[in-house]
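Engineer: Got a predicted structure here, sequence first:
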Amino acid sequence: MKIKHIAFAAFLSAACLPVAQAQKSNLTKASKDRTASSALTLDKKVEDLLSKMTLEEKVGQMAQITLDVVGKGENRFTSYEPLELDKSELKKALVDYKIGSVLNTANNRALTPQKWYSIISQIQNVALKDTRLGIPVIYGVDEIHGATYTAGATMFPQQINQAASRNRELVKRGAAITAYETRASSIPWNFSPVLDLAPDPRFSRQFESFGEDPYLAAELGVQMIDGYEGDNNDIGHAEHVASCMKHFLGYQVPTTGKDRTPTTLSETELREYHLPSFKAAVDAGSHTIMISSGIINGVPVHSNHDILTKLLKEELGFKGLVVTDWGDIEYLHTRDKIAATHKEAIMLAINAGIDMSMVPYQYETFCNGLVELVKEGKVKEERINDAVRRILRVKYALNLFEKPTTNPKDYPKFGSKEFEQASYQMAAESITLLKNQNDVLPLKKNVKVLVTGPNANTMRTLNGAWTYSWQGEKVDEFTEKYNTILEAVQKEIGERNVTYVPGVSYKMDGKYYEESADQMDKAIAAAKNVDAVILCLGENTSTETPGNLSDLYLSALQTELAQKLIATGKPVILVLNEGRPRIISRIEPDVKAVVQIYQPGNFGGDALADVLFGDVNPSGKLPYNYPRYPNALVPYIHKPSAEQQTVAGVYNYEADYNPQYEFGHGLSYTTFQYSKLTLSKSEIGKNEQLTVSVDVKNTGTREGKETVQVFTSDLYASGISPDMRRLRRFEKISLKPGESKTVTFTLSPEDLAYISRDGKKTIEAGDFEVKINDQKQKFTLLD
């Protein structure tokens, strides 16, 4: 059986192909006609409404406030519990200031679908009935791995897990379920997916991304958008939401490795590595985009006309809504110091191309300031009209004028077993077996184990940040029915076979979490009475600035615990539960197995137990390079000079390119043999395609899933040193013991292009190499 990259062609016989193509052509034409007609109708509605709006009403549409601003409370930053809306504050915001959007939850806490429906219905009633034009509010929330701010919703593994799964179908399915449960919460706008390229393991938000490869991020980002918006981007459908690509552009590569700090990027780097995932998402029809909080080459992105207007809106042709990140227009004045006043900051951002400001508290300053700027001629009203057109298009596309809310009673599958199974499946396929010395895994079910480590008995670290609350600190309040790693192992092999001592624990010290080793000696003593140790290490949950760190090594106490357990002579299985790869080179040589689970969600404990004891054969692949040392953070996409041949006695071999584990690495309990890598031609022209096929055979005794990954290398390039290798295609297959499949891919010269020093895409003749696993073949691209 051959697997074709162009799916529709793989299943049609030659006899029926012309008929099928004709039918497809007719359907495509009809679909395009309907889309064009719908667009004309939508545009007419937008222009009719825009023509009736005052300047103040237009500016109000461009402001977005956080929910606490209109909740009853002592101030705008917190609300009383239980949450109630303050009618006078709601009227001031929506009627007096004509605010067009609300985001976030109150008190940083998840609400039930019924509570969401009640709150958003009240907001929409004011917007529709008490304002002059009755324009509905668009409500947005960060639902980045499930409906993260809804109690009882299905929490999926974080995006980094989804990248590790390499399973397009599961990514799309998870996004569709998230859209369903977000709409069940009466919320139509989701600030997801994260499309940032994330090659820096120091960065606190790497777990929110698809990792460090542009092609992987583009492929899975499109799947997520299709899941959120539907295949035809019909976001007015009651089970779809408007997606929001973020964070445009170059957000996760600051020079310091810390959140919202400056970076330096060449035009080549920006276009070669950071732009492809966003371009793919724009082409996929994503309706909205959120802007990076960073500074590139000294210019805050929120004030960069070249990036926001020339690149995004003109070159990429993005017609949707451009929204800021949290308070970022204000930061142009208070943090970035490029605007002497808040008003000047507003002028810079709106003129650069921002359509909506996530204020989120002091909306009066934004609204009054922007109205004054237009009247003073410092912001043209046509720029305001363009922004409001974009906002209204999304509101009409979401069908908010006809159906401003969605009732949870109409969503019977919310939190269902069917949805939970999809979350479990993603967790299971994302778990990545990095080391398995002497086949110590899977463990036998009659084994006696010690489960230890600070991540062994907490749901918080399984889920990560953006789970029921911003930093994930409220997770345990909502997750009693799910299994921690400890509980899952106990269910798997029986409580009598499991000893639990945390050894090291996370403790709250004032505002910060510290580690305590008050039970380390007890854990070491317990290890002497078991057959194996399941050591659950990593980090506590965090994101954004609270997640900044200065030492990428695994913490000192966790390292000490590991070293003392290793010294007992019992086999140690290291389970890594972390949002970014914490360096483990001080202990890795002496542990028998390493299992990376990332942040796998509410069913991560169950999935891990099934992997450890052989019910599931692991199939995850690393979506990033796992570094060996803190001063060796070389990503998998790098130049040949990073792999210089060293000379014994002159150079330090350890200082060469030396990741602990490389991008794409991931073991299985079975073995796969690759053979017969075949190219359709040894030479291709610039208008020709290259067919690449390889045979993959399961040579072990267990059924397993394998991701076939196609890499190419440009052996020589002009002017710019070529990357050592690039991922061009991947396909996940399943093979029974002894089964073989021929997997076929199609490459084009476009796949071999690179961005030259002038910022332009260059397809250059020369020699290339294709590599799939241990198979290599060369070919030549002709002039």
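Structural biologist: Structure's in. What do you need? Numbering: from 1, shown residues only.
Engineer: can we go C-alpha only for contacts and neighbour counts from here?
Structural biologist: Fine.
Engineer: which residues are in contact with stretch 525-542?
Structural biologist: 204, 447-456, 460-461, 464-465, 471-473, 499, 501, 506, 547, 554, 558, 562, 565, 568, 570-579, 582 (Cα atoms under 8 Å, 6 or more residues apart in numbering).
Engineer: buried residues in that stretch?
Structural biologist: Across stretch 525-542, burial judged by 16 or more other Cα atoms under 10 Å covers 526-527, 530-542.
Engineer: Just name the closest of these to F278, please.
Structural biologist: Checking the buried residues of stretch 525-542 against F278 with Cα to Cα, the nearest one is S542 at 25.4 Å.
Engineer: Is that closest one located within a strand, as I assumed?
Structural biologist: No - counting by DSSP: H, G, I helix; E, B strand; the rest coil, S542 is not found in a strand; it is coil.
Engineer: What residues does R496 make contact with?
Structural biologist: Taking Cα under 8 Å, 6+ apart as the definition, R496 has no contacts.
Engineer: Strands - which of the contacts of stretch 525-542 land there?
Structural biologist: V449, L450, V451, T452, T499, Y506, V572, I573, L574, V575, L576, N577 (DSSP state E).
Engineer: any chance you could map the helices in the stretch 101-250 of the chain?
Structural biologist: Secondary structure of the stretch 101-250 of the chain (DSSP state H, counting those that start in this stretch): helices at 113-129, 159-165, 168-183, 214-229.
Engineer: likewise the stretch 601-750 of the chain?
Structural biologist: 604-612.
Engineer: mind listing the strands in it by residue range?
Structural biologist: Applying DSSP state E, counting those that start in this stretch to the stretch 601-750 of the chain gives strands spanning 672-679, 683-684, 690-698, 704-714, 726-735, 740-747.
Engineer: from memory F711 sits against K776, does it?
Structural biologist: No - taking contacts as Cα atoms under 8 Å, F711 lies outside contact range of K776: 9.6 Å.
Engineer: what's the overlap in contacts for the two?
Structural biologist: With Cα under 8 Å, 6+ apart as the test, F711 and K776 both reach V770.
Engineer: and these two? which has more neighbours close in?
Structural biologist: Using other Cα atoms under 10 Å as the criterion, F711 and K776 rank with F711 on top: 18 against 15.
Engineer: Identify the residues contacting that one.
Structural biologist: So, once contact is read as Cα under 8 Å, 6+ apart, F711 ends up touching R725, R726, L727, R728, R729, V770, K771, I772.
Engineer: Which among those count as buried?
Structural biologist: Restricting the contacts of F711 to buried positions leaves R725, R726, L727, R728, R729, V770, K771, I772, with burial counted as 16+ other Cα under 10 Å.
Engineer: of all those, which two lie farthest apart?
Structural biologist: Distance extremes for these: the farthest pair is R725 and R729 at 12.3 Å, using Cα to Cα.
Engineer: Presented hereafter is structure B, for comparison with structure A:
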Amino acid sequence: MPIKEAFSAQPALTVPPPLNRGERPVDVTRWPKPHTTTQIDMGLEDLIEKQLAQMTLPQKVAQIIQADIASITPEEAKQYHIGAILNGGNSAPASQMDATAQQWLDLVDSFWSYEEDQYPIPIVFGTDAVHGHSNIAGATIFPHNINLGATRDQALVTSVGVATAREIAVTGMDWTFSPTLAVAQDLRWGRTYEAFSCDPALVGELGGALIRGLQGTPGHEDFLGDDKVGCAAKHFLGDGGTKNGRDQGETDCDEDKLIAVHAMPYVKAIEAGVVSVMASFSSWGGQGMHGRRDLLSDVLKRHWRFDGLVAGDWNGHGQLPGCSPSFAPQSLLAGLDMYMAPDSWQGLLASTIQAVEENPAWLPRLDDAVKRMLRFKARLKLATKGRPSQRSLAGRFDLLACDTHRQIARKAVRASAVLLKNAHQFLPLSRDQRILVCGRGANRLDLACGGWTLSWQGGGDLAASFPKSQTFLAGVRAHMGADNAKLDFAENGQWVEKPDVAIIVLAEEPYAEFRGDCDSLDYRPGDLDDYHLIQRLKDQGIGVVTILYSGRPLWINPALNASDAFVAAFLPGTEAGALADLLFGTVQGERIDFSGQLPFPWPAFGDQFDVCSPSPSRPPLFPLGYGLTLKDRSSWKKIHEVAGRVSKDPCRIFDRGVAQGDWQFSLCDHAGQGGAIKVLTGRGVKALGGGLHVKAIDYGQQENAISGAWRAKAQLIFEYHSQGEIAVDLRRESNAGYGLCLSGLMEQGESLRLALLGAWSGLDETAMAFFLPLSGAVRQGDTFVIALKQFENLGIDLKLVRFLVIAGEAGASLTLAKAIIAPVTAGVV
């Protein structure tokens, strides 16, 4: 669409972008102000004005764009004078997620343009160092923010920030997109572990503490010095309060709660001197934060007098109505100072230049954004720090996971573990006891670290990438002695000589952002094996200590009942072995104790989604701040084991990059069917015989779709798995005019065929009678729709649907963003 047509009227800069129907701007006068004194550095402001006067319009626009290393070369960045670079969660040198720190430093160095270019403005490099320098192999991976919230220790959190900043500086980077200041209200939210707490006061205190550790203290000599980095407080505003805990959704509250709960941590962040704030994907009042002028400009910049940088999130500007990742002047007009346009930077650069050329009234807003970017870079002292590889800490790889930083991490692990049960003072343990360590999480780093670890979603074998790490099993061995004959390890809990105590480490699979959103707080162990393991050992007369790795409190009552002691360890990171110190109650001969307190209430039911503000008639199992010590005299009264689990909608099959509810997907070709695929990362997954390659791709949002390329006859299979149920009954939906709706693109699809089946027979040609060609589906926008009646007409029993199969042959390709059963006539997709 031509830019002039996109904006029939040119809004004056004093008029906010139009709000959606039924909305109203916030009342700025009701918002409290930070206790800060704005000090203008006139010398700096004069320098910024001189730099601005020397810039052409294309250079100004380029200055407010940030591109991802996977989509831009150093040569392109210099050619276009791009202002900022980032490495996304799945971007790395040469796409090598376990690249060395030297490779990272070389990459950052290659983008530096200040010394060799006549354009005297350095580039800034940002990264998601959200729990340590977590994209770098060999770094210290600290416990996540949910753990830090359980410590309630500002000094410890500041020390985590200090150590993280030093390790970032080793690789020459300048800026971390941290801390998350979300006040999580619904534990179903997949980013709960990125939040310190549901208590806004605690979030503000610890957020400010982390900022001071990363940046230093404003007015002090160490502020943004050689061993410090800039912060981006995120995500402004209300991302922790979205309806039903859905990431990037609508914040479900009135303005009073928006102020009292979600805004308060940002007041503390500004008081701590944060130099940038990141806008949220979420919306409030029906309008996305990337387009809310009343909040970005009127509250944050004018009322709060924040003169730092307001940055966008990953193509967040493209989610506004009428916008796309490559065209979004509304965000600039609303107050965004930097577009994060990882893979859309070229189109956005061209369209924004054209937009300002055709709308000269927008130039003052562009100039203000550029000045804020220049001020941000000057505060980071990029010009004086010089080339990344020549900075004082650059290349000091001995600082990565050094003893000092590991000890800080170990202290954070010990301070954040919450003792929920210690019946009859079962803990501490003794080296004289025969101990069996078991459970999936006992010797796996990926489960201890969670998301945002090397890759965006986390997961994978991390042992080789973090050689200085210590799993929980290694921590127990350190206490018992490596050659201690009384220590056994068996993940499945099978033993030869009966132990006195079994320590079982349960764990959620790693996840990040929307892929971690869930429908129930019920802990979902695979086929209930975890619960069976605990009960089996208990029935054998063995004492049981259970440790849970999770990104949020979970309903896990059966395990609590069957265990003698239970520890919520959340996501402890690469020093998970420090948990053993607590179980034995000693560190280097000194007695220690549990001190962690719950940063969120613990649910009494799997459907207790209001647990952060529970009703008196339905209190939490454990309240906010709960946590036992070894000194506490406690017993245990058996609690109920009725989860109250929410039934999941079987009509939602696939969305946002993952199978939904009780659906899972796998691949099949001539070599057979592979195992269930939970999360696609890196280079994707191939069928056993290589006939089909599926990988995660962006489709409007980051990695919210999959792309399949057929190299031979193969199938993409979605299978419904539900405890006590074997099939989905779609007869009612068929009678009501529903259809199978697949959103995405069919690039080469003549051979692609679909079937809804009760029984699956692999590549059996005779079963193809029940398949319908995708090329014959009705197109509604980017969605393919086939009425369920068409499957019934083929003789398929819609009472017994268990499989959705997408079959294809060599040359076929398909992008799939969503698969649902929905009313065709209503166009619901």
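Structural biologist: In hand now; what should we look at? Predicted model, so just to flag it, every value in this text is computed and none were measured.
Engineer: Relative to I295 of structure 1, which of the ones in strands among the contacts of stretch 525-542 of structure 1 is nearest.
Structural biologist: N577 (30.9 Å).
Engineer: Show me what the closest one aligns to in structure 2.
Structural biologist: Under the alignment by TM-score structural alignment, N577 of structure 1 pairs with Y549 in structure 2.
Engineer: Next, count neighbours for that match.
Structural biologist: There are 25 residues near Y549 of structure 2, going by other Cα under 10 Å.
Engineer: Surely it is in contact with A442?
Structural biologist: No - assessed by Cα under 8 Å, Y549 of structure 2 is found out of contact with A442, at 9.8 Å.
Engineer: TSV please, covering the helices of the stretch 101-250 of structure 1 and showing distance to A280 of structure 1 and mean neighbour count.
Structural biologist: As requested, these are exported to TSV (distance: least, Cα to Cα, whole Å; neighbours: other Cα atoms under 10 Å):
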stretch	distance to A280 of structure 1	mean neighbour count
helix 113-129	33	20
helix 159-165	16	29
helix 168-183	15	26
helix 214-229	6	26
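Engineer: hmm, back to that, among the strands of the stretch 601-750 of structure 1, which comes closest to E229 of structure 1?
Structural biologist: Among the strands of the stretch 601-750 of structure 1, the nearest to E229 of structure 1 by Cα to Cα is strand 726-735 (23.8 Å).
Engineer: Which part of structure 2 matches the closest one?
Structural biologist: Using TM-score structural alignment, strand 726-735 of structure 1 pairs with nothing in structure 2.
Engineer: tell me the angle of that strand relative to strand 740-747?
Structural biologist: Orientation note: strand 726-735 of structure 1 sits at an angle of 150 degrees relative to strand 740-747 (axes from the mean of the first three to the mean of the last three Cα atoms, to 10 degrees).
Engineer: what angle sits between strand 726-735 of structure 1 and strand 704-714?
Structural biologist: Compare the direction of strand 726-735 of structure 1 with that of strand 704-714 by the same axes, to 10 degrees and you get 160 degrees.
Engineer: Quick check: the aligned residue for M278 of structure 2 in structure 1?
Structural biologist: M278 of structure 2 maps onto M290 in structure 1, by TM-score structural alignment.
Engineer: Go ahead and confirm its match touches Y251.
Structural biologist: No - the criterion here is Cα under 8 Å, and M290 of structure 1 misses it with Y251 at 11.0 Å.
Engineer: The two: who's more crowded?
Structural biologist: Y251 (27 against 24).
Engineer: quick one: that one and L433 of structure 1, what's the gap?
Structural biologist: 29 Å (Cα to Cα, to the nearest Å).
Engineer: try D213 of structure 1
Structural biologist: Going from D213 of structure 1 to L433 of structure 1 by Cα to Cα gives 20 Å.
Engineer: now V19 of structure 1
Structural biologist: According to Cα to Cα, V19 of structure 1 and L433 of structure 1 sit 47 Å apart.
Engineer: Looking at these two, which is more packed in?
Structural biologist: L433 (26 against 11).
Engineer: Would you agree that one falls within a helix?
Structural biologist: No - per three-state DSSP, L433 of structure 1 lies outside any helix segment and is strand.
Engineer: Wait, it touches Y598, no?
Structural biologist: No - counting by Cα under 8 Å, L433 of structure 1 stays clear of Y598, with 11.5 Å between them.
Engineer: Could you give me the buried positions within the longest helix belonging to structure 1?
Structural biologist: If you go by DSSP state H, structure 1 has its longest helix at helix 17-52. For helix 17-52 of structure 1, the neighbour count (16+ other Cα under 10 Å) marks L42, D43, V46, L50 as buried.
Engineer: Enumerate every residue touching V394 of structure 1.
Structural biologist: By Cα under 8 Å, 6+ apart, the contact list for V394 of structure 1 reads A242, H287, G320, L321.
Engineer: how does it look with 10 Å?
Structural biologist: By Cα atoms under 10 Å, 6 or more residues apart in numbering, the residues touching V394 of structure 1 are 42, 46, 138, 189, 235-236, 242, 287-288, 320-321, 388, 400.
Engineer: Do a quick rundown of the helices in the stretch 301-450 of structure 2.
Structural biologist: Going by DSSP H, counting those that start in this stretch, the stretch 301-450 of structure 2 shows helices at 329-334, 345-358, 363-379, 382-385, 403-416, 445-449.
Engineer: Same list as before, the ones you listed that is, but in JSON lines and with distance to Q59 of structure 2 included.
Structural biologist: Shown next, in JSON lines, are the helices of the stretch 301-450 of structure 2 (distance: least, Cα to Cα, whole Å):
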{"stretch": "helix 329-334", "distance to Q59 of structure 2": "16"}
{"stretch": "helix 345-358", "distance to Q59 of structure 2": "9"}
{"stretch": "helix 363-379", "distance to Q59 of structure 2": "10"}
{"stretch": "helix 382-385", "distance to Q59 of structure 2": "18"}
{"stretch": "helix 403-416", "distance to Q59 of structure 2": "41"}
{"stretch": "helix 445-449", "distance to Q59 of structure 2": "41"}
